[in-house]
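1. Take this sequence and fold it.
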Amino acid sequence: MTAHRRLIRRAALAATAGAAALVLAACGGDSEGHDMGSMNSDSAGPSASASAEAGDHNGADISFAKEMIQHHRQAVTMADLADGRASSQEVKDLAAKIKGAQDPEIKTMSGWLTSWGEEVPEDMSDMGHGGHDMSSSMPGMMSGEDMDKLDKASGADFDKMFLEMMVDHHEGAVEMAKTEKADGKYGPAAKLADDVITAQTAEIEQMNKMLGKS
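-> Here you go, the predicted model:
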């Protein structure tokens, strides 16, 4: 009788242990499944969010890109003139630096506009200096008459004219960049605006010092 009770007791314990193991396994599976789902959700979330933020832009970003492309193109045209007209090596070096910085930025902004389904502004530099009059409403832009005068100047006269015009031009670009930072939404555009402000403010100081030497 005692042996029989022991067998019953062992069977009951085994059944209880088995049931407990099944319950734990089920709970563990649910927990693991829940955690995995959370992990998948968390890992996908920030990535999708970051992608959305990177592509987020507004009208101010579009205007900034379109106008700064034209603004930069005129600066590059002015810089190109320096090579054969400037008498100062310092002016030539500065012009090369300006072109080297702004050419890649034109390409970057053109890429943004294309990705947004917007048209890249027509390059007016092949239509003569007067073509720039179409953009003369932008801060710091030279008129066609200004560009013609610079084109005809040479030597020390060119150096002075170039520096004075480029100071005005840079001040206009800084103003446009500050507007983008205040009103824009696209992160890379705000970063480029920061770069414009930093680089061109330093160049304005440099050019003012150069003008003071003359």
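2. C-alpha from now on. contacts and neighbour counts both.
-> OK.
3. And the helices in this protein, which stretches?
-> 2-55, 59-85, 89-115, 144-152, 155-183, 187-213 (DSSP state H).
4. Need these in a markdown table (columns: mean neighbour count).
-> Conversion of the helices of the chain to a markdown table gives the following (neighbours: other CA atoms under 10 Å):
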| stretch | mean neighbour count |
| --- | --- |
| helix 2-55 | 12 |
| helix 59-85 | 20 |
| helix 89-115 | 16 |
| helix 144-152 | 17 |
| helix 155-183 | 19 |
| helix 187-213 | 16 |
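5. Please give the structure of this sequence too, so both can be compared:
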Amino acid sequence: MKRTRSLRRRTAVAAVAAAPVLFLAGCGDGGNGSAATTASPTASASVPAGEHNQADVDFAQEMIPHHRQAVMMSDMAETRASSDEVKTLAAKIKQAQEPEIATMSAWLTAWGEEVPQGMDGMDHGDATSMPGMMDDHQMDDMRGASGTAFDTMFLTMMIKHHEGAIEMAETEKEEGAYGPAKELADDIITAQKAEIAQMKQMLGTN
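-> Just a heads-up that it's a prediction; the model follows:
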């Protein structure tokens, strides 16, 4: 899936005055949820540690509402899903992505940037402009479903949602400058590709 909108690239980067941010490694294991670890920011040889650019800001401001929707979808599975496997996967997604939301929010605060509220991206307003985001009608359909119908809907929509997150993370890896953000993007790609494979197997489409 090709991204419909390129993140803006600015030539200037701003140094983060704050101390290294607590980095919460989200769903990088593809199976162990997320763990909080204190780590010093790392960066490529050409980018000093702690510096970021507009691509990093856009990544955080878009991925936060994107993750929030995945958490909301996962919350629905607790009471609407019939499959224990779906419920377990949904809990794993929520466990991984909530700490990542906190991490990215801390970055934005340290950079003096606004943290998005709800599920709208800062630069877009309409959340569906982000890859893989469900619109209000699709979310309402999920709320109205239960049992095996919900299971199928959850897996189908979460595959699309994960594919969008992977696209956004790949853009961050290509255009971002902040080491921890690029590392998180890599974790997202690894974990969510594994979860997509799992969900396709659960749907019988592999």
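6. hang on, the earlier thing: got JSON lines for the helices of the first structure, with distance to S136 of the first structure too?
-> Shown next, in JSON lines, are the helices of the first structure (distance: least, CA to CA, whole Å):
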{"stretch": "helix 2-55", "distance to S136 of the first structure": "30"}
{"stretch": "helix 59-85", "distance to S136 of the first structure": "9"}
{"stretch": "helix 89-115", "distance to S136 of the first structure": "18"}
{"stretch": "helix 144-152", "distance to S136 of the first structure": "9"}
{"stretch": "helix 155-183", "distance to S136 of the first structure": "11"}
{"stretch": "helix 187-213", "distance to S136 of the first structure": "19"}
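7. Out of those, which gets nearest to P121 of the first structure?
-> Judged by CA to CA, the one of these that comes nearest to P121 of the first structure is helix 59-85, at 6.2 Å.
8. packing partners for that closest one?
-> Applying 3 or more CA pairs under 8 Å, 6 or more residues apart in numbering; DSSP states H and E, one finds that helix 59-85 of the first structure makes contact with helix 89-115, helix 144-152, helix 155-183.
9. Kindly calculate the angle that it makes with helix 144-152.
-> Here helix 59-85 of the first structure runs at an angle of 30 degrees relative to helix 144-152 (axes from the mean of the first three to the mean of the last three CA atoms, to 10 degrees).
10. against the second structure, where does helix 59-85 of the first structure fall?
-> Mapped onto the second structure using TM-score structural alignment, helix 59-85 of the first structure spans residues 54-80.
11. once aligned to the first structure, how far is the matching stretch on average?
-> Superposing on the first structure and averaging over aligned pairs (mean CA distance after the TM-score superposition for the first structure), stretch 54-80 of the second structure comes out at 0.2 Å.
12. got it, and stretch 149-164 of the second structure?
-> With mean CA distance after the TM-score superposition for the first structure, stretch 149-164 of the second structure averages 0.1 Å from its match.
13. what's that stretch aligned against in the first structure?
-> The aligned range for stretch 149-164 of the second structure in the first structure is 157-172, by TM-score structural alignment.
14. what's the matching stretch in contact with?
-> With CA atoms under 8 Å, 6 or more residues apart in numbering as the test, stretch 157-172 of the first structure has contacts from 75, 78, 82, 85-88, 91, 138-142, 150, 200-201, 204, 207-208, 210-211, 214.
15. Kindly report the same for stretch 91-106 of the first structure.
-> With CA under 8 Å, 6+ apart, stretch 91-106 of the first structure has contacts from 68-69, 72-73, 75-76, 78-80, 82-83, 86, 159, 163, 192.
16. do that again at 6 Å, thanks
-> 69, 72, 76, 79, 82-83 (CA atoms under 6 Å, 6 or more residues apart in numbering).
17. Now render these as JSON lines, adding distance to I62 of the first structure.
-> What follows is those, written out as JSON lines (distance: CA to CA, whole Å):
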{"residue": "I69", "distance to I62 of the first structure": "11"}
{"residue": "H72", "distance to I62 of the first structure": "15"}
{"residue": "V76", "distance to I62 of the first structure": "21"}
{"residue": "A79", "distance to I62 of the first structure": "26"}
{"residue": "A82", "distance to I62 of the first structure": "31"}
{"residue": "D83", "distance to I62 of the first structure": "33"}
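18. quick one: which of the residues you listed is nearest A182 of the first structure?
-> Nearest member of those to A182 of the first structure, counting by CA to CA, is I69, at 18.9 Å.
19. Could you measure from the closest one over to S154 of the first structure?
-> Distance from I69 of the first structure to S154 of the first structure, counting by CA to CA, to the nearest Å: 27 Å.
20. Repeat that for A50 of the first structure.
-> Distance from A50 of the first structure to S154 of the first structure, by CA to CA: 51 Å.
21. now K107 of the first structure
-> On the measure of CA to CA, K107 of the first structure and S154 of the first structure end up 30 Å apart.
22. how close does stretch 98-105 of the first structure sit to the second structure?
-> Mean deviation of stretch 98-105 of the first structure relative to the second structure after superposition (mean CA distance after the TM-score superposition for the first structure): 0.2 Å.
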